[in-house]
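[1] Just the structure for this:
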Amino acid sequence: MTDAAAVAAREPGRQIQILDALTPEQAEDVVGLLAEAAASDGVQAVSEQGRLQLRGGHREGVRHFLLTVEGDLVGYGQLEDTDPIEAPAAELVVRPGRRGQGHGRALGTALLAASGKRLRAWAHGGKAAARHLAQVLGLALFRELRQLRRPLTPTAIDEPVLPAGVTVRTFVPGQDDAAWLAVNAAAFAHHPEQGALTQRDLDDRTAEPWFDPKGFFLAERDGELIGFHWTKVHAEEQLGEVYVVGISPEAQGGGLGKALTAIGLRHLAAEGLTTAMLYVDADNTAAVTVYERLGFRTHEVDLMYRTES
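    Coordinates of the predicted model:
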């Protein structure tokens, strides 16, 4: 525990505990809270990375904020301070039936204080209440992450054309880990979340029920990994995701990204899925253009706010 005492709260009975790790019981309570909020809001309040960090004990740079009222879990926040340059990143949620009572502001204030008043905060889905809370906390909008979608019709997906000398196979867990992590880091050196993935992050994802190596495509030239397309299936929504496409810097610009995207989309269509989705930063105009040419259109947006520098 980073602070043995509960953070002082203005409302009688409200407490905020700051923890380095959650017990299995606490993690289950938070998962239930997140599920209830997602059912109400139509969007997850905490990212996949944040949800993975609920379990597995202590993780360097990650703190959990449990807001309770008379012992009942009412809100949850997570602060991740792992980027050596960027401000700590926060996500938070309040139980749907307990909103409008100042709990979100209390959590936001605690996260802001714990970050040293140097904070980035996500508003997934760009909901009005989250935008208002960001304004109340004095945060300014600086990043827009778009979720794009398109229908999955096999006949409407271009035949993939690979660059000369490139072959594609599927990922072998344990065998390809190190090579994939190296290419991922190089391909996303500019990206604060994706480029920093570690072996533990990879293990977290390959242990998830959705993981299927048949949907994880690797492109090689002369036996060297130069690109990949990792797909993901959201079974409950019957939705296929272009989870991540990465190309090694020296292999970029030759059409490999487009070919790998097509290979993954064809795989998802063959699985019987009717819709594909992906996430892309709004200011990455080159990528947005490529995906729009592939038939993707904006479905919703996630907004990130930060303290003024």
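[2] rest of the way, CA atoms for contacts and neighbours
    OK.
[3] who does the longest helix seen in the chain touch, helix- and strand-wise?
    Longest helix in the chain, counting residues (DSSP state H): helix 24-41. When contacts are defined as 3 or more CA pairs under 8 Å, 6 or more residues apart in numbering; DSSP states H and E, helix 24-41 packs onto strand 72-80, strand 89-94.
[4] Heading C-terminal from it, find the next helix or strand.
    Toward the C-terminus, helix 24-41 is succeeded by helix 48-52 as the next helix or strand (DSSP states H and E).
[5] name the helices or strands packed onto the next helix or strand after that next one?
    Going down the chain from helix 48-52, the next helix or strand is strand 62-69, by DSSP H and E. Under the contact criterion of 3+ CA pairs under 8 Å, 6+ apart, strand 62-69 touches strand 14-19, strand 72-80, helix 103-114.
[6] element containing L133, please.
    Applying DSSP H and E, one finds L133 within helix 128-136.
[7] what comes up buried for that helix?
    For helix 128-136, a neighbour-count test (16 or more other CA atoms under 10 Å) marks A130, R131, L133, A134 as buried.
[8] Could you give the number of residues near L111?
    By other CA atoms under 10 Å, 28 other residues sit near L111.
[9] what's it in contact with, if anything?
    F65, G77, Q78, L79, A90, L119 (CA atoms under 8 Å, 6 or more residues apart in numbering).
[10] got the residues you listed as JSON lines, with neighbour count and distance to G240 columns?
    Shown next, in JSON lines, are those (neighbours: other CA atoms under 10 Å; distance: CA to CA, whole Å):
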{"residue": "F65", "neighbour count": "23", "distance to G240": "32"}
{"residue": "G77", "neighbour count": "25", "distance to G240": "28"}
{"residue": "Q78", "neighbour count": "25", "distance to G240": "27"}
{"residue": "L79", "neighbour count": "24", "distance to G240": "29"}
{"residue": "A90", "neighbour count": "27", "distance to G240": "27"}
{"residue": "L119", "neighbour count": "25", "distance to G240": "33"}
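[11] want to put them side by side, so please do this one too:
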Amino acid sequence: MAPETFRALADAIEAHDGVAAFSEQSLLNVTHPAQDRVVLHLPIEREGVLVGYAQLDRGSAELAVHPDHRRQGLGAQLLDEVLAQAPDAQVWAHGPHPGAEPLATGRGLAVTRELWMMTAPPPTDANEPEIPTDLLLTTFDAERDAEDWLAVNARAFASHPEQGRMTRADLDARLAEPWFDASGFWLARSAVDGALLGSMWTKVSDGVGEIYVLGIDPEAQGRGLGGLLTAVSLHWFAQQGVREIELYVEGDNASAIRTYQRAGFRRRRADVQYARP
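    As a prediction, the model looks like this:
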């Protein structure tokens, strides 16, 4: 399947629904297929046109149907194919889409996870935060920092089913994206021994700033690094002139949600994941 074919389907769905049906990882699995894992692609075509698509990657699945071809049983066909391949698959519904719940519950699936999208207006008075003397704050350099970052990311997101499994190939695919800007990717290291304690990776696209990945090494928790790095990002976003800031956070991550709420973020929507109980 050509990447442009998939993009055309994804764009048509997002334009109609107002929310993307496929995650960034699904897009990268089409445009930059990794060699270190198997991704299952399940397309449905009508007269040579892609009208429906499902993807299964390490137990996580996404599926959607072109708006002009809905209510024809194609969504049910895609979900049944996913479950036939992986009965315990975790199936995403972004938005969530109103048709997702009856489709999922009709097959014995229930909501097992929520991913909150939180947003905030652009900061108008975000002062540059003072960096404590026991920290060194630098911007990301792939040759110097990639392996350190991957190791801390894996520890910080050890229980996270997607972020915690990021590989060097996954990282390199993101570094190659047009939106990547190393000046918005900071690493906080110990001024004593240079150990990486945490990082903040941001993204700016179409005038929207995103707190892309904020990760703190478990051994450095409780030092206020999350709040400090969030303040660093807000100051940077103010300089970029973004019209809005967004982020995604697990719905059960109460401490992170409190940090973001203190910074002015509020929940806009929740994406949900369905699976067999």
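[12] Please tell me which residues of the second structure the helix holding L133 of the first structure aligns onto.
    Per TM-score structural alignment, the counterpart of helix 128-136 of the first structure in the second structure is residues 98-106.
[13] chain center to the matching stretch: distance?
    Distance of stretch 98-106 of the second structure from its chain centroid, counting by CA atoms, centre = their mean, to the nearest Å, is 23 Å.
[14] Can you tell me what sits against that stretch?
    Contacts of stretch 98-106 of the second structure (CA under 8 Å, 6+ apart): G75, A76, A93, A110, Y274.
[15] so who does the fourth one touch?
    Okay, so that is A110 of the second structure. Contacts of A110 of the second structure (CA under 8 Å, 6+ apart): A104, Y274, A275, R276, P277.
[16] ok, now the third one?
    With contacts defined as CA under 8 Å, 6+ apart, the neighbours of A93 of the second structure are A21, E62, A100, D271, V272, Q273, Y274.
[17] For the stretch 101-250 of the second structure, which segments count as strands?
    Secondary structure of the stretch 101-250 of the second structure (DSSP state E, counting those that start in this stretch): strands located at 110-120, 135-139, 185-190, 196-205, 208-216, 244-250.
[18] Which positions within stretch 251-263 of the second structure qualify as buried?
    Applying 16+ other CA under 10 Å to stretch 251-263 of the second structure flags G251, A256, I257, Y260 as buried.
[19] Ok, stretch 131-142 of the second structure next?
    Going by 16+ other CA under 10 Å, stretch 131-142 of the second structure has these buried residues: L135, L136, L137, T139, F140.
[20] thinking again about what came up before, can I get the contacts of stretch 98-106 of the second structure in CSV including distance to A173 of the second structure?
    Converted to CSV, the contacts of stretch 98-106 of the second structure look like this (distance: CA to CA, whole Å):
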residue, distance to A173 of the second structure
G75, 29
A76, 32
A93, 24
A110, 33
Y274, 28
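[21] Between those, which sits nearest D181 of the second structure?
    Nearest to D181 of the second structure, judged by CA to CA, of the contacts of stretch 98-106 of the second structure is A93 at 29.6 Å.
[22] how close does that closest one sit to L79 of the second structure?
    12 Å (CA to CA, to the nearest Å).
[23] same thing with P96 of the second structure?
    Relative to L79 of the second structure, and taking CA to CA, P96 of the second structure is found at 16 Å.
[24] ok, those two, which is more surrounded?
    Each of P96 of the second structure and L79 has its neighbours counted (other CA under 10 Å); L79 has more, 23 against 17.
[25] per the alignment, that one corresponds to what in the first structure?
    Mapped onto the first structure by TM-score structural alignment, L79 of the second structure lines up with G108.
[26] and the nearest residue to that match once chain neighbours are set aside, how many neighbours does it have?
    Distances taken as CA to CA, 6 or more residues apart in numbering place L137 nearest to G108 of the first structure, at 7.1 Å, with adjacent residues excluded. Using other CA under 10 Å, L137 of the first structure has 16 neighbouring residues.
[27] and the buried residues of stretch 251-263 of the second structure as CSV, adding secondary structure?
    Below are these laid out as CSV (DSSP: H, G, I helix; E, B strand; the rest coil):
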residue, secondary structure
G251, coil
A256, helix
I257, helix
Y260, helix
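[28] returning to that earlier point: take the buried residues of helix 128-136 of the first structure and lay them out in a markdown table including distance to T261 of the first structure.
    What follows is the buried residues of helix 128-136 of the first structure, written out as a markdown table (distance: CA to CA, whole Å):
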| residue | distance to T261 of the first structure |
| --- | --- |
| A130 | 33 |
| R131 | 33 |
| L133 | 37 |
| A134 | 35 |
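[29] So which of the residues you listed is the closest to E28 of the first structure?
    Of these, the one sitting nearest to E28 of the first structure (CA to CA) turns out to be A130, at 24.3 Å.
[30] What does R7 of the second structure correspond to in the first structure?
    Using TM-score structural alignment, R7 of the second structure lines up with V31 in the first structure.
[31] circling back: the contacts of A93 of the second structure into TSV, with extra columns for distance to G215 of the second structure?
    Output for the contacts of A93 of the second structure, formatted as TSV (distance: CA to CA, whole Å):
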residue	distance to G215 of the second structure
A21	26
E62	25
A100	31
D271	21
V272	22
Q273	22
Y274	26
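[32] hang on, the earlier thing: out of the helices and strands packed on strand 62-69 of the first structure, flag the one nearest P192 of the first structure.
    Nearest to P192 of the first structure, of these and by CA to CA, is strand 72-80 at 11.8 Å.
[33] Which strands and helices lie in contact with the closest one?
    Under the contact definition 3+ CA pairs under 8 Å, 6+ apart, strand 72-80 of the first structure sits against helix 24-41, strand 62-69, strand 89-94, helix 103-114.
[34] So what touches that strand?
    29-30, 33, 50, 61-68, 88-95, 98, 103-104, 107, 111, 115.
[35] so it versus strand 14-19, what angle?
    Per axes from the mean of the first three to the mean of the last three CA atoms, to 10 degrees, the angle that strand 72-80 of the first structure makes with strand 14-19 is 40 degrees.
[36] average gap between strand 72-80 of the first structure and the second structure?
    Aligned to the second structure and superposed, strand 72-80 of the first structure gives a mean residue distance of 0.8 Å (mean CA distance after the TM-score superposition for the first structure).
[37] In the second structure, what stretch matches that strand?
    By TM-score structural alignment, strand 72-80 of the first structure lines up with residues 49-57 in the second structure.
[38] Then stretch 286-304 of the first structure?
    By TM-score structural alignment, stretch 286-304 of the first structure lines up with residues 255-273 in the second structure.
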